[in-house]
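Colleague: model this:
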Amino acid sequence: MLRKPFSVLVVIYNELEQFLLLQRADDPDFWQSVTGGIDHDELPIETAYRELKEETGIDAKALGIEIHAHHKTNRYQIRPQWLHRYEPGVTLNTEYVFSVQVPSNTPIQLAKDEHTDFVWLDKQQACERAWSPSNKEEIQAITIVEPQKC
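Modeller: This is a model prediction of the structure:
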């Protein structure tokens, strides 16, 4: 089944003001927060919880951790190498933005078919490493103590 052009972005951070970024398996230069397509029968918040668990092993519901909806969407051009996943003529994706704070000792278990590595970075480093402009912007928007500029 072809994907609908709707996805989630879940920015993960901890109390030490560090942000989690994941390295994509299909592009070693592409570092990102958790992302994923919204299934046909899912609400965006359900996708956020599912993708967080699938990509990092963090089961926020079981841990009693709330994922926060930012009530914001981003629209961006779908990368050419991913267009085959969508209906012909679809070129734009709508991304629903979420964030979640987890304890700094939270273990990370990557989905090896999607990501090969992860790193915790301070805000400035995360903004520099994140591949997509929308991911950089959403990391920048989160205020833990004092905001830093990218």
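Colleague: Please make it C-alpha for all contacts and neighbour counts, starting now.
Modeller: Fine.
Colleague: mind checking how far the longest helix along the chain is from the chain centre?
Modeller: As assigned by DSSP state H, the longest helix anywhere in the chain is helix 44-56. Averaging C-alpha positions (CA atoms, centre = their mean, to the nearest Å) puts helix 44-56 9 Å from its chain's average.
Colleague: What of stretch 118-138?
Modeller: On CA atoms, centre = their mean, the centre of stretch 118-138 falls 10 Å from that of its chain.
Colleague: got the end-to-end distance for that stretch?
Modeller: Using CA to CA, to the nearest Å, the end-to-end distance of stretch 118-138 comes to 18 Å.
Colleague: now do stretch 37-49
Modeller: Termini of stretch 37-49 sit 12 Å apart (CA to CA).
Colleague: same deal with stretch 19-28?
Modeller: Start-to-end, stretch 19-28 (CA to CA) is 18 Å.
Colleague: From start to finish, how long is stretch 108-116 in a straight line?
Modeller: Taking CA to CA, the first and last residues of stretch 108-116 lie 12 Å apart.
Colleague: what sits up against that stretch?
Modeller: With contacts defined as CA atoms under 8 Å, 6 or more residues apart in numbering, stretch 108-116 is touched by 22-26, 54-58, 117-118.
Colleague: Let's see this one next, to set against the first:
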Amino acid sequence: MSIAYKIPESVLVVIYTPALDVLLIKRADASDFWQSVTGSKDAREESFVQTAVREVFEETGIDCGPDTPLANSLLDWQLENVYDIYPRWQHRYAPGVTRNTEHLFGLKVPAGTTVRLSPREHTDYQWLPYRQAAEACFSPSNAEACLMLPRLAAWAVQA
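Modeller: This is a model prediction of the structure:
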């Protein structure tokens, strides 16, 4: 029997409203960790966009897939972070894999968008103004993405 290791390629999706309030979700396996939607590719051939759409739906119940009202609201920010995998999650990756590449997306949703958490992954959620969201994030790359939101949201409008 082979072990299915996680692929060290993931997405970070900052979900936000027009007022730049950011959705943060609390991890079930680390109750002090607030974060945006994150997740690894299920297969090497899965695109980052496909991973983002899947993870947003799995973790929040928000559907931004093709042919949905939010399909054009998911934007690839064309940014990547490469970071050391946290020791507490190192066992999920193949031996010798110590770094992960995280691809960043933004998803603009209407204020009041319904959130339906996956209870095995997350226990709570909150909407916070982007600066407060950055302060609440456990991950430095997630905090940085929240702080870049005003610039990236303005860029998205021009694109």
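Colleague: Quick TM-score on the pair, please.
Modeller: The TM-score (TM-score structural alignment, normalised by the length of structure 1) is 0.92; 145 aligned residues with a CA RMSD of 1.2 Å.
Colleague: From the contacts of stretch 108-116 of structure 1, list just the buried residues.
Modeller: The neighbour-count test (16 or more other CA atoms under 10 Å) marks 22-25, 54-58, 117-118 as buried among these.
Colleague: what's the counterpart of S118 of structure 2 in structure 1?
Modeller: The equivalent of S118 of structure 2 in structure 1 is A111 (alignment by TM-score structural alignment).
Colleague: er, A134 of structure 2 I mean
Modeller: A134 of structure 2 maps onto C127 in structure 1, by TM-score structural alignment.
Colleague: Just give me the neighbour total for the match of S118 of structure 2.
Modeller: 15 (other CA atoms under 10 Å).
Colleague: repeat for F48 of structure 2
Modeller: Neighbour count for F48 of structure 2, taken as other CA under 10 Å: 21.
Colleague: Equivalent analysis for Q132 of structure 2, please.
Modeller: 15.
Colleague: That one sits in which helix or strand?
Modeller: Using DSSP states H and E, Q132 of structure 2 sits within helix 130-136.
Colleague: do the same with A43 of structure 2
Modeller: Applying DSSP H and E, one finds A43 of structure 2 in no helix or strand.
Colleague: Which residue, neighbours along the chain excluded, lies closest to it?
Modeller: I7 (7.4 Å; CA to CA, 6 or more residues apart in numbering).
Colleague: gap between the one you found and K41 of structure 2?
Modeller: Computed with CA to CA, the distance linking I7 of structure 2 and K41 of structure 2 is 6 Å.
Colleague: Tell me who's in contact with the residue nearest to D122 of structure 1 when sequence neighbours are not counted.
Modeller: Leaving out its chain neighbours, the residue that sits closest to D122 of structure 1 by CA to CA, 6+ apart is Q18, at 4.5 Å. By CA under 8 Å, 6+ apart, the contact set of Q18 of structure 1 is 120-123.
Colleague: Please convert the residues you listed to a markdown table, extending it with neighbour count and distance to K136 of structure 1.
Modeller: A markdown table is the format used below for these (neighbours: other CA atoms under 10 Å; distance: CA to CA, whole Å):
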| residue | neighbour count | distance to K136 of structure 1 |
| --- | --- | --- |
| W120 | 18 | 15 |
| L121 | 18 | 13 |
| D122 | 15 | 12 |
| K123 | 24 | 9 |
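Colleague: how do those residues look in structure 2, which are kept?
Modeller: Counting by both residues aligned by TM-score structural alignment, their matches' CA atoms under 8 Å, the contacts of Q18 of structure 1 that remain in contact in structure 2 are 120-123.
Colleague: nearest to H68 of structure 1, of these?
Modeller: Nearest to H68 of structure 1, judged by CA to CA, of the kept ones among the contacts of Q18 of structure 1 is K123 at 18.5 Å.
Colleague: So that closest one is in contact with L16, correct?
Modeller: No: counting by CA atoms under 8 Å, K123 of structure 1 sits too far from L16 to count as a contact (10.5 Å).
Colleague: Just confirm the residue nearest to A43 of structure 2 contacts G39, I think it does.
Modeller: No: in this structure, I7 of structure 2 is not within contact of G39 by CA under 8 Å, at 9.8 Å.
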